[in-house]
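> sharing a sequence plus its predicted fold:
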Amino acid sequence: MATIKVKLVKSTIGALPKHRATVEALGLRKIGQVVEKEDNAQMHGMVNKVSHLVKIVE
């Protein structure tokens, strides 16, 4: 199955509680951390919601 790599590029300090929870649900804790997730609609929705905090790594 296809996967995407998501990297946390900005701190969640000052972010909305919903956005913090989304970042935590993605499995990201530290800036610069990269996690590999399944490439499905749910993950794309989560990444789009916090697109100002994360980026997709090729």
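Looks like it arrived, so ask away. Numbering: from 1, shown residues only.
> from here on, contacts and neighbour counts on C-alpha atoms
Will do.
> mind jotting down where the helices sit in this protein?
17-25, 41-49 (DSSP state H).
> structure B:
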Amino acid sequence: MANNQQQKTVKVQLVRSPIGTKESHRATVRGLGLRKLNSTSELEDTPAVRGMINKVDYLVKVL
């Protein structure tokens, strides 16, 4: 039972400033829970989150 309750997670870090990027990309960065430069966020590994990371892949690093 314990194995079913383990969630796969992915850790992302904001490595470039979203200043000067499209508004939708800035909103995506905020949606990932990233505020300041080098801030990290640990998120559930779902297709939606993977899509968000893929959209702003030039701003973030997956740890």
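Here it is on my side, so go on. Remember, predicted model here, so these are calculated numbers, not experimental data.
> after superposition, what is the TM-score?
TM-score of the superposed chains, computed with TM-score structural alignment, normalised by the length of structure 1, equals 0.95; 57 aligned residues with a CA RMSD of 0.4 Å.
> ok so, going back, for A2 of structure 1, which of the helices of structure 1 is the nearest?
Smallest distance to A2 of structure 1 across the helices of structure 1 (CA to CA): 11.9 Å, for helix 41-49.
> Serialize the helices of structure 1 to TSV and add fields for mean neighbour count.
Shown next, in TSV, are the helices of structure 1 (neighbours: other CA atoms under 10 Å):
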stretch	mean neighbour count
helix 17-25	15
helix 41-49	14
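> please say which position in structure 2 R20 of structure 1 maps to.
Applying TM-score structural alignment, one finds that R20 of structure 1 aligns to R26 in structure 2.
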